[in-house]
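In: my questions are about this predicted structure, shown below with the sequence.
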Amino acid sequence: MANDVQKILTSELQCRKFSLQLDESTFGSKNLLVAYVRYYSQSRKCIIDEFLFAKYLATDSKGETIFKCFEEYLKKHDISLINVAAVATGGAPAMVGHYRGFAALLKEKVTDVHTLHCVLHRQHLVAKKLMSELNDALKLCIKSINKIKAHPLNSRLFASLCEENDEFFLPITHAH
């Protein structure tokens, strides 16, 4: 069933422009690259948001490695790079670096692609400027998440605490 869903999605992306949300984060001791797409579906007459893939990066998480991983996925599914109309990423140098970041490498191949900073990251940047209380609250949340995720034991203890309190626990990655 998963293969059928992937076939439908990739066949739609082969013939239309789409935007991409790309994020790389540490998951355990591995780097995980996650991609989501948004496009207009002619058959359903609506905008579709879909998970595209999650892939572990074999070596490092440099812009070139991220770009090659994304490019290989598109080639495997016969999707042209020129179909990428826009990409939103986090602010890490591997993503937005002017010379070797993912966005820069994509712009070398797709000169008219629009690149932007992820909406959540932009909200965090705006919060820094709005009021010190909001910024302090966000800093505390980020510090707490990073403390929990810094060590597997902390993460397991937090998951156990959530379970004891009937709270939904979604494994989290490092905050930005």
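Out: Perfect, thanks for sending it. Just so you know, these numbers come straight off a predicted model, no measurement behind them.

In: contacts, neighbours, all on C-alpha from now
Out: OK.

In: now the residue nearest the centre of the chain: which helix or strand?
Out: The centre of the chain sits closest to D23, judged by CA atoms, centre = their mean, with a distance of 2.3 Å. When elements are assigned from DSSP states H and E, D23 belongs to strand 18-27.

In: and here's the other structure:
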Amino acid sequence: MQIDESTDVSNHSQLLVFVRYVHERCIKEEFLFCERLETTTKADDVFRLVQLFFDCHELSWDLIGSICTDGAPAMIGKKSGFVAMVKEKAPHVLTTHCVLHRQALASKTLPKKLKEVMGVVVQTVNYIRGRALNHRLFKKFCDKIGADYGMLLYHTEVRWLNRVRVLPCVVEIRNEILELFKHQQPP
């Protein structure tokens, strides 16, 4: 089971739970559920939602072999974290730190120059993608000049692997981005 808490565009915390299991000698990955965390995102809130789902669907903690989390204190706290609560129910459960989150942590140790370049690239992409008007203007501008690209991948720190795709795209359309910024009216 993989568990992650994420904040949606309306600023509400959502608990996302995925499962990986073996079915008929094939590994399956499924989205188990998504529930809103109404107030806080503490370990007991997370555990309560997962336990409620288990109870409603008559699932046992014995089915769980391992849990993968983002490494936040609410998840992995030794005494009161989500994992500690699960281990009270199922001591056999193994825990791992999510690969994407580990890679995001690793990306924080980039060489200084590369980090500066990526900072500018990410800021530029997020400026265009993070505002609907900017995104529409960029798309229209790229269509008008016949650019190969009209879309940029939105970047988040957790999903830093998309930098592999974002950077070449930005390099390829850097002139279009510069032209857009030249023609854009200041706020």
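Out: Sure, I can see it. Quick caveat: nothing in here was measured; it's all calculated off a predicted structure.

In: show me where structure 1 has its helices.
Out: Remark: helices assigned in structure 1 by DSSP state H are 2-13, 63-76, 93-96, 102-109, 119-130, 132-150, 152-164.

In: closest to Y39 of structure 1 out of those?
Out: helix 2-13 (8.0 Å; CA to CA).

In: other SSEs contacting that closest one?
Out: Of the remaining helices and strands, none touches helix 2-13 of structure 1 by 3 or more CA pairs under 8 Å, 6 or more residues apart in numbering; DSSP states H and E.

In: buried residues in it?
Out: 6, 9-10, 12-13 (16 or more other CA atoms under 10 Å).

In: same check, this time on stretch 74-86 of structure 1
Out: 74, 79, 81, 83-86.

In: in CSV: these, plus distance to F169 of structure 1.
Out: Formatted as CSV, the buried residues of stretch 74-86 of structure 1 follow (distance: CA to CA, whole Å):
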residue, distance to F169 of structure 1
L74, 33
I79, 35
L81, 36
N83, 36
V84, 34
A85, 34
A86, 32
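
In: what is the nearest of these to M95 of structure 1?
Out: For the buried residues of stretch 74-86 of structure 1, the nearest to M95 of structure 1 is A86 (13.6 Å; CA to CA).

In: what do we get in structure 2 for that closest one?
Out: For A86 of structure 1, the aligned residue in structure 2 is S66 (criterion: TM-score structural alignment).

In: same deal with V119 of structure 1?
Out: By TM-score structural alignment, V119 of structure 1 lines up with V99.

In: burial measure for its match, as a count.
Out: Using other CA atoms under 10 Å, V99 of structure 2 has 13 neighbouring residues.

In: ok, now how distant is it from W61 of structure 2?
Out: 23 Å (CA to CA, to the nearest Å).

In: what is the neighbour count of the residue nearest to the match of A86 of structure 1 when sequence neighbours are not counted?
Out: Once flanking residues are discounted, S66 of structure 2 sits nearest to L94: 4.4 Å by CA to CA, 6 or more residues apart in numbering. For L94 of structure 2, the neighbour count with other CA under 10 Å is 13.
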